[in-house]
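>>> Sequence plus predicted model, see below.
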Amino acid sequence: MAKGIYVSATTPGSGKSLIALGLADTLHRHADRIGFFKPVVNGPDADADPMVALMKARFDLDGERCRGGLTFAEVRGLLAEGKREEIDSRCVEIFAEMARHCDVVIVEGTDLTGQDAAVEFDLNARLANNLAAPVVAVVGARGRTALETADAVEVARKELVAARCTLLAMMVNRADPADLEAIAAAVRPGASGRPVYVFPELDEIARPTTGEVAAALGLGQVAGRPDLERDVRSIKVAAMSVANFLHVLDDGALVIAPGDRADVLVACLASSFSPESPVPAALILTGGLAPEPNIYSLLAQAPFPVFATADDTYVTARRVSEVRSEIWSGHRRKVASALGLWSRRVDEAELVERLHLPRLERTTPLRFLHELIERARSQRRHIVLPEGTDIRILRAAEILHRRDVCELTVLGREAEVREFAQKYAELRAHKGVDLAKALEVMQDESYFGTMMVQLGVLDGMVSGAAHTTAHTIRPALEFVKTREGVKIVSSVFLMLMPDRVLVYGDCAVNPEPNVEQLADIAVASAETAAQFGVQPRIAMLSYSTGGSGSGGAVDAVRQATELVRERRPELAVEGPIQYDAAVDASIAASKMPGSSVAGQATVFIFPDLNTGNNTYKAVQQSSGAVAVGPVLQGLRKPVNDLSRGCTVEDIVNTVAITAIQAQSAEPAAEPAPAAGHASSAGS
């Protein structure tokens, strides 16, 4: 039977969905099969609940492991008829069915809204008991003082104990950031002595987006950029002269104006295109009034969405002010902010220790990627993203900042370009590079970013979204150089299979490695595998297994295998070996019996780039494996390359990988310069 954990609000407006999301993210990395169950759903049917939809998408859960139960209308009807037992039995039946497919199920209770709050509290307590699920109780601190919040915690604790619930944890959410320490001091830990976790209210979660406003008001977009994830930081009604309006306009404002106010519309556009002026989040044209055609042609160029409504300005402003944002809206920036907050405020090890979860048996792609983020966050490093004009880079930087993964720098300043040019001229003087040439070179983002890493100003670099691999790697080869004992820079792809992670190298850098280079690639790939939690068992691939074949290519792999054994006798390595013998235990038993690698290899070294590149793509496309990389290895400092077709998620993952590499990178060869700092994302 799966272990259930019941997340229950104990006060209205507690923001318990943030707790459910953070708990799911934690459990997903510590249990093989998690589930999510919402006994009472928002919406017309069980499949329409937005939190159920978010959990399905976020954690790749199918309908057997992520479900809703009854609708609010059904529950109210059954309560009115005195049929509480039917509510319980139907929820227990659904939970029992889910339990067959899960190791742990997060159950999210009702919101305690309106006049039925007391009834809902009782309903949640009863369901938690019937599901045998310990309760994570969430107290909302919004609008409460520290002492009032402490009292609310104590009342909730006593009521849950009186209802005979097993209390797993108490959490306070939506606290005034200025009151965090006072609340923590005022709240008593309870009989268990366990901490009470306190979360501040985050503006980036509470603010609605332009898309949420448009959906709530049923607005149609008539012009501008279709960016529906922009945060609405304020509401401005343009009922004054343009001069006065511009004086109060600020970044992220949602501007509401009659459709015939051409002066206001043009002023919003002009402000958006001025680097020193605020940019609105969106513009709503009211009264069913349409601008003149020439104004419409200007609005088409707006860097923000423009909506229209038949309602008047007053009604529109009132309706916009009533829109509330929710995590379950699914906007990835809000989800990233929520998970970043959870990681900062919760001692994950302490919480997981309470649950006694079964040992993990497999590593899924989603779990591996989530673990990357956690490992990068555990020892924060500073990564430079030179391609700050690429919108994907900027979006990824925002996600990384909101999730609190690492420090980021996306821009440099003219003075630092000059300083770094001086250092580049010194490092490349033997190649005839003078200061004039160095100044020219340092205008290149890759050189500038790589020099920041070389001098220890920052810890690593990720580039390549808008540049070739050669352009990204060249500066590192010129002056970062390889680690001691390593002769070449190589790469691997982390191949995320359904239940494990494999390492493929070299699939991106070296076209025809010789014997010594193959050995270098094998050793570096084994080290990378270990760094990312994969026990290295190296298969040196060829078209022949063992001594069954001969020829120059096979002999080169055989010699490289022996060289690996000489250099690193502790590594498990086998070669030459064919791919099928490396991965299939039955084939390995006949072709290479007794081998510690055959049939269970985790690191695959290809004899050349042609074979490696085609194989990783074939496996990716035919098996559905997720290929993460290329991950560069062998450099003294971490520099990683992106594909020019990379997604925002690819960038986030590569930055996390680079941050993890930086945690064990060699110390800086040069002292950091004394001049100013680069501009940091989010600072």
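Here it is on my side, so go on.
>>> okay, CA-based contacts and neighbour counts for the rest of this
OK.
>>> Give me the contacts around the helix or strand hosting residue 582.
Here residue 582 sits within helix 579-583, counting by DSSP states H and E. Helix 579-583 has contacts (C-alpha atoms under 8 Å, 6 or more residues apart in numbering) with 539, 541-542, 545, 587-588, 591-592, 597-601.
>>> and residue 222, that's in a strand?
Yes: using DSSP: H, G, I helix; E, B strand; the rest coil, the secondary structure at residue 222 is a strand.
>>> Residue 346 reaches residue 197, doesn't it?
Yes: with contact defined as C-alpha atoms under 8 Å, residue 346 reaches residue 197; the gap is 6.4 Å.
>>> and of the contacts of helix 579-583, the nearest to residue 532?
Proximity of the contacts of helix 579-583 to residue 532 was ranked by C-alpha to C-alpha; the top entry is residue 601 with 15.7 Å.
>>> and the closest one, how far is that from residue 500?
Distance, residue 601 to residue 500, using C-alpha to C-alpha, to the nearest Å: 11 Å.
>>> Repeat that for residue 411.
38 Å.
>>> Can you pick out the residue with more neighbours from the two?
A direct count of neighbours by other C-alpha atoms under 10 Å for residue 411 and residue 500 places residue 411 higher, at 19 against 15.
>>> Going along the chain, name the helices of the stretch 351-500 of the chain.
Counting by DSSP state H, counting those that start in this stretch, the segments of the stretch 351-500 of the chain that form helices are 365-378, 391-402, 414-427, 435-441, 445-454, 469-475.
>>> then this one, side by side with the first:
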Amino acid sequence: MSRRIMLIPVGTSVGLTTVSMGLVRAIEEQGIKLNFFKPVAQPRRGDNGEERSTAIIAHHASVSPITPFELDYVERMISNDSTDELLEEIIERFEEKSVQDAVTVIEGLVTTRHHPYAERLNLEISRALDADIVFVAVPGNDSTTDINHRLEIVVDTYGGHKSQKVVGCIFNKVNAPFDEHGRLRADIGAIEAPEHDEARTQALRELPIFKKGLSLLGTIDWSADLVSPRATDVAKHLNATLLNEGELSERRLSSVTFCAREIHNMTHTLKPGALLVMSGDRGDVFVSCCLAALNGTKLGALLLTGGYQPDENIMALCSQAMETGLPVMLVNSNTWQTAQSLHAFNQEVPVDDSQRIEKVMVHTAESLDASWVNSLTQKVSRQKKLSPSAFRFYLTNRARQVNKRVVLPEGCEPRTVVAASICAKRGLARPVLIGDETEIRRVAEQQGVVLSDGVEIVSPSEIKDDYVEGLVALRGHKGVTEVVAKELLDDNVTLGTMMLQQGDVDGLVSGAVNTTANTIRPALQLIKTAENASLVSSVFFMLLPDQVLVYGDCAINPDPNAQQLADIAIQSAESAQMFGIEPRVAMISYSTGSSGAGSDVEKVREATKIAQELRPDLLIDGPLQYDAAAIESVGKSKAPNSPVAGKANVFVFPDLNTGNTTYKAVQRSFDLVCIGPMLQGMRKPVNDLSRGALVDDIVFTIALTAIQAAGN
């Protein structure tokens, strides 16, 4: 059985691509087979290459979209009175390229003065593909009466309220900043959001049309975070010359200030994410901005106008500020002309802006009615592979349910502070930051985040003495006296580990600054291994484009023997099950089956036998070469009778050298998100971070730590 949903825009600039992205993500998170089809490409002015919606879905979802028909071809067919033939070709392409027994998201055309035929063609395509209709509208500044009338008209066009094909409506850009003429402020200087108007949202929910059978399927609030462009996007738009590239591709712009005042009147504008525009000969302003950067404020970028380059002596004076990653751009236009160019900046998300696309997809998916999304997935086949989106959804959804308290010993580290703020805001955990409160709040301000009441800040000096007695009791046999215990507790990781050991928190995440050894050593000494575990090992969750793989052990045990390797395999399989992955475990070696000999391959062969005997309920096989385990055609050739070959999703490596090298090679070669290492076999969850971890890596590690805590 399949479901087909066609998104129909009600008006222009409704954010149809955004809604498509969100709906695709929401369905992906259910692990359901999915198609995406925009029958007719509708490029925006200035777009080159692939159709935008199709390209974004292709690059950022576990879906292979069906190729749309080119607009020129469609218009030629319509002008030749060949619409029927066009519809036949659309149906033929859909039937040939779509995955059977799946949900299909179909994106319609937007009616514009250049495409006046769009509304009629949408109607005909929806009928040809037998799709259910979901309208996408933007309330703007219109009265609820006007909005209701507009929806009534479009519902009548598609068969009226009695039509079983008309399902509902999604409101996008709710509470967005509209001007007095009802137009969305599109200039980059208007990306600060107005206050959320709950009364307005409630009024939309209570429109008379929703009492006649039409369903409200989602209200998507406008968010400033989702429209903040990268500095590189603005640089390309302005064709700017780079005086200092810095973190041009990473920094995002959340406000714009034109610096024409005295310094003391503009210090409040020197804030994270600010694009500061000034004449290139204003050395005083330039130096002030660089001083703010040196003080830790992560400004968005400096934009110099008039073609004036700062004096060489000033550039030398500010060289250390440049080293903080501050981008500096130069344009030849004057400040007024530059302001006009910024006003014309297109804030649609670029196809290559993965971070922003991910945020848009998550925000939109979470804004859709969950019961409706679940109804789409009933009686539709589920994917055999757990997609990255489904895995992330499982992580965040399960973490919200368990609501655990996770301590973060590196409380003053900027990425950790931002991650704690996100976790509290999204309800993924109750984060506890260890560190000086003044310093933590200063870091938060520099990073442009607000720490809500959901983030707890604990000063080490205020709690350290509470754990001295417990530490002496645990380590007294190793010569730890009260004096030594106080010294050991000066280390925040040890202090956080004692909080976990005493049951004051549920889990610990560290490693953004500390080494793996510094994170794990206190845990091994104080938390120790679980009763049913012979050792502590680790796994990484590798988020490939179309599935999630589990790699173990890539961080802890240098050269496990056969018994230890079998234990690692069982632990890794159980970890996979804990996170919604049905494990098929491959014991990796340089040889498959009985084709090779040697001590290394014999160890893997013996470990496989031990693991199979200990856990006959698990699918475990080996020795298998990596390609035989991962690629179906190779698996059938090299190990035709194996229940795992070609279908493995848990890979157990024979030693640390092989595992760590493989995980890093795969991660770096394909630019993958890797979550971990997650430690397994501990009494209580302690997890390590890579020192190069991104904020999202820390957020997901906190979430999986919370889930581990619930399973202990």
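That came in fine, so what should we check first? All of these numbers come straight from a predicted model, not from anything done at the bench.
>>> How far does stretch 111-127 of structure 1 sit from its chain's centre?
33 Å (C-alpha atoms, centre = their mean, to the nearest Å).
>>> Please apply the same query to stretch 703-712 of structure 2.
Worked out by C-alpha atoms, centre = their mean, stretch 703-712 of structure 2 lies 20 Å from the chain centre.
>>> Do a quick rundown of the helices in the stretch 201-350 of structure 2.
Going by DSSP H, counting those that start in this stretch, the stretch 201-350 of structure 2 shows helices at 231-238, 283-294, 312-317, 319-322, 335-343.
>>> Contacts only, for residue 585 of structure 1.
598, 599, 600.
>>> ok, the residue nearest to the first one when sequence neighbours are not counted - how many residues close by?
What that stands for is residue 598 of structure 1. Leaving aside its sequence neighbours, residue 598 of structure 1 sits nearest to residue 582 (C-alpha to C-alpha, 6 or more residues apart in numbering; 4.5 Å). Residue 582 of structure 1 is flanked by 29 other residues according to other C-alpha under 10 Å.
>>> what do you get for residue 688 of structure 2?
Neighbours of residue 688 of structure 2 using other C-alpha under 10 Å come to 25.
>>> and it, what pairs with it in structure 1?
Taking TM-score structural alignment, the alignment pairs residue 688 of structure 2 with residue 641 from structure 1.
>>> thought its match was touching residue 467?
No: with contact defined as C-alpha under 8 Å, residue 641 of structure 1 does not reach residue 467; the gap is 9.0 Å.
>>> that older thread, residue 11 of structure 1: which of the contacts of residue 585 of structure 1 is nearest?
The closest of these, once distances to residue 11 of structure 1 are taken by C-alpha to C-alpha, is residue 600, at 52.7 Å.
>>> In contact with that closest one, which residues are there?
So residue 600 of structure 1 contacts 537, 582, 583, 584, 585 (C-alpha under 8 Å, 6+ apart).
>>> likewise residue 681 of structure 2?
Residue 681 of structure 2 touches 529, 530, 532, 533, 534, 535, 536, 537, 571, counting by C-alpha under 8 Å, 6+ apart.
>>> now the first one: how far from residue 480 of structure 2?
Computed as C-alpha to C-alpha, the residue 529 of structure 2 to residue 480 of structure 2 distance reads 21 Å.
>>> Ok, the last one next?
Between residue 571 of structure 2 and residue 480 of structure 2 the distance, using C-alpha to C-alpha, works out to 33 Å.
>>> higher neighbour count, these two?
When residue 571 of structure 2 and residue 480 are compared for neighbours, residue 571 comes out ahead with 23 against 17, by other C-alpha under 10 Å.
>>> check which helix or strand covers that one.
Using DSSP H and E, residue 571 of structure 2 sits in helix 562-578.
>>> Starting from that helix, tell me the next helix or strand along the chain.
Downstream of helix 562-578 of structure 2, the next assigned helix or strand under DSSP H and E is strand 584-588.
>>> The helix or strand following that following strand: which residues count as buried?
For strand 584-588 of structure 2, the following helix or strand on the C-terminal side (DSSP H and E) is helix 599-614. Residues of helix 599-614 of structure 2 classed as buried: 600-612 (neighbour count, 16 or more other C-alpha atoms under 10 Å).
>>> List the contacts of helix 599-614 of structure 2.
Contacts for helix 599-614 of structure 2 (C-alpha under 8 Å, 6+ apart): 561-567, 569-570, 587-591, 618, 620-623, 654.
>>> For stretch 30-43 of structure 1, measure first residue to last.
31 Å.
>>> What are the contacting residues of that stretch?
The contact list for stretch 30-43 of structure 1 (C-alpha under 8 Å, 6+ apart) reads 24, 27-28, 48-50, 52, 55, 61, 65-72, 75, 91, 95, 98, 101-110, 352, 357-363.
>>> Next, the angle from the helix holding residue 571 of structure 2 to strand 584-588.
Orientation of helix 562-578 of structure 2 against strand 584-588 (axes from the mean of the first three to the mean of the last three C-alpha atoms, to 10 degrees) gives an angle of 150 degrees.
>>> Disregarding residues adjacent in the polypeptide, which is nearest to residue 93 of structure 2?
Nearest one to residue 93 of structure 2, counting by C-alpha to C-alpha, 6+ apart, is residue 66 at 7.9 Å.
>>> Contacts only, for the one you found.
35, 36, 37, 38, 54, 93, 94, 97, 98.
>>> What about those, which are in strands?
35, 36, 37 (DSSP state E).
>>> Report the separation between the last one and residue 63 of structure 2.
To tie it back to what came earlier, the one meant is residue 37 of structure 2. Counting by C-alpha to C-alpha, the gap from residue 37 of structure 2 to residue 63 of structure 2 is 10 Å.
>>> ditto for the first one
Between residue 35 of structure 2 and residue 63 of structure 2 the computed distance is 7 Å (C-alpha to C-alpha).
>>> If you count surrounding residues, which of the two has more?
residue 35 (24 against 20).
>>> what are the ranges of the helices in the stretch 51-200 of structure 2?
52-60, 71-79, 83-97, 118-128, 144-157, 198-205.
>>> ok so, going back, just the helices of the stretch 351-500 of structure 1: most buried one?
helix 445-454 (a mean of 26; mean count of other C-alpha atoms under 10 Å).
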